[in-house]
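S.K.: sequence-free structure coming up:
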């Protein structure tokens, strides 16, 4: 039986989730060793910087998504962000990413956030189908990126 819950309630999965994010988005972490990111991500579960919602089957971690205070170093003027969206390859295609994204959006709205941001280099169409709007195109990490927003 799968379920969605906050990572802060399952901190034994924190190192795994942060390692997956670090590997998936390695181009963003070129200057940050995994151990440093794991400490930052773990602290982010309580200090509000990287609040992560996770999907699990029993106690097996399937993926997660975060509500991040700041996810684009060059754009500190923007935020908060949907960030760190990752689902394991074997769990893809089952709707977990959408559940996680909607969970983050619902939570953000419940605490008074009216607009979320994200950036992506390869999932623009996926997010556009789910109500996200392209605000601008830019280059970062030697990749074409799209800055997208969603009103809540």
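M.R.: That came through, no problem. Please read all numbers here as calculations on a predicted model, not as lab measurements.
S.K.: Could you use CA atoms for every contact and neighbour count after this?
M.R.: Noted.
S.K.: ok, which stretches of this structure are strands?
M.R.: 2-6, 50-57, 60-68, 81-87, 115-120, 133-140, 143-151 (DSSP state E).
S.K.: tell me what the fourth one is packed against?
M.R.: So that's strand 81-87. Where contact means 3 or more Cα pairs under 8 Å, 6 or more residues apart in numbering; DSSP states H and E, strand 81-87 is packed against helix 14-24, strand 60-68, helix 96-110, strand 115-120.
S.K.: Please spell out which residues along it are buried.
M.R.: Of all the residues in strand 81-87, those buried under the rule 16 or more other Cα atoms under 10 Å are 81-87.
S.K.: CSV for those residues, including distance to residue 6?
M.R.: What follows is these, written out as CSV (distance: Cα to Cα, whole Å):
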residue, distance to residue 6
81, 17
82, 15
83, 14
84, 14
85, 14
86, 15
87, 15
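S.K.: then this one, side by side with the first:
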């Protein structure tokens, strides 16, 4: 049986700058990183201080998925930049291709700006491999006891 695929809207924060406060609160709620940290990164993007952006999936104007691009996602390999971070899809919206669409969008957008390769840290390896990400190396997370996997998209 084929699920009825809804039409979602995919935007970057420059296309919908009015969502900055909602987006910062949404990501904070998912990852427990201070809201101010998200706002700082988002403002830098909106002010064209960086091309490292924030990407959202909207359902009738509400954020149901998102991810960002930052210099370093809290790990010891500062040379592996930029990093896709904060990838999240609301539980009831999972398995509909939302995160995959966001990942493909960010890869395409970064490449169009000459930013390649890009990296991410994850334990969800098979998921990212479906979207062209490859295992690169192990990295030490800041204040993390265990090493974690770093993936690259060339």
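M.R.: Perfect, thanks for sending it. Computed from a predicted model, the values in this text were never measured in an experiment.
S.K.: rewinding a little: could the strands of the first structure go into TSV alongside distance to residue 40 of the first structure?
M.R.: Conversion of those to TSV gives the following (distance: least, Cα to Cα, whole Å):
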stretch	distance to residue 40 of the first structure
strand 2-6	17
strand 50-57	8
strand 60-68	12
strand 81-87	13
strand 115-120	20
strand 133-140	22
strand 143-151	24
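S.K.: Looking at those, which is nearest to residue 107 of the first structure?
M.R.: With Cα to Cα as the criterion, residue 107 of the first structure lies closest to strand 60-68 of the strands of the first structure, at 8.9 Å.
S.K.: check contacts around residue 56 of the second structure.
M.R.: If a contact means Cα atoms under 8 Å, 6 or more residues apart in numbering, then residue 56 of the second structure has 10-13, 63-67, 102 as its contacts.
S.K.: and which of these is nearest to residue 141 of the second structure?
M.R.: Nearest to residue 141 of the second structure, judged by Cα to Cα, of the contacts of residue 56 of the second structure is residue 67 at 18.9 Å.
S.K.: The first structure: which residue goes with the closest one?
M.R.: When the first structure is aligned by TM-score structural alignment, residue 67 of the second structure is paired with residue 65.
S.K.: Verify the contact between residue 66 of the second structure and residue 99 for me.
M.R.: Yes: assessed by Cα atoms under 8 Å, residue 66 of the second structure is found in contact with residue 99 at 7.4 Å.
S.K.: Mind listing the shared neighbours of these two?
M.R.: In contact with both residue 66 of the second structure and residue 99: 87-89, using Cα under 8 Å, 6+ apart.
S.K.: Quick one: map residue 99 of the first structure onto the second structure.
M.R.: Counting by TM-score structural alignment, residue 99 of the first structure corresponds to residue 101 in the second structure.
S.K.: Could you report the neighbour count for that match?
M.R.: Residues lying near residue 101 of the second structure (other Cα atoms under 10 Å) number 14.
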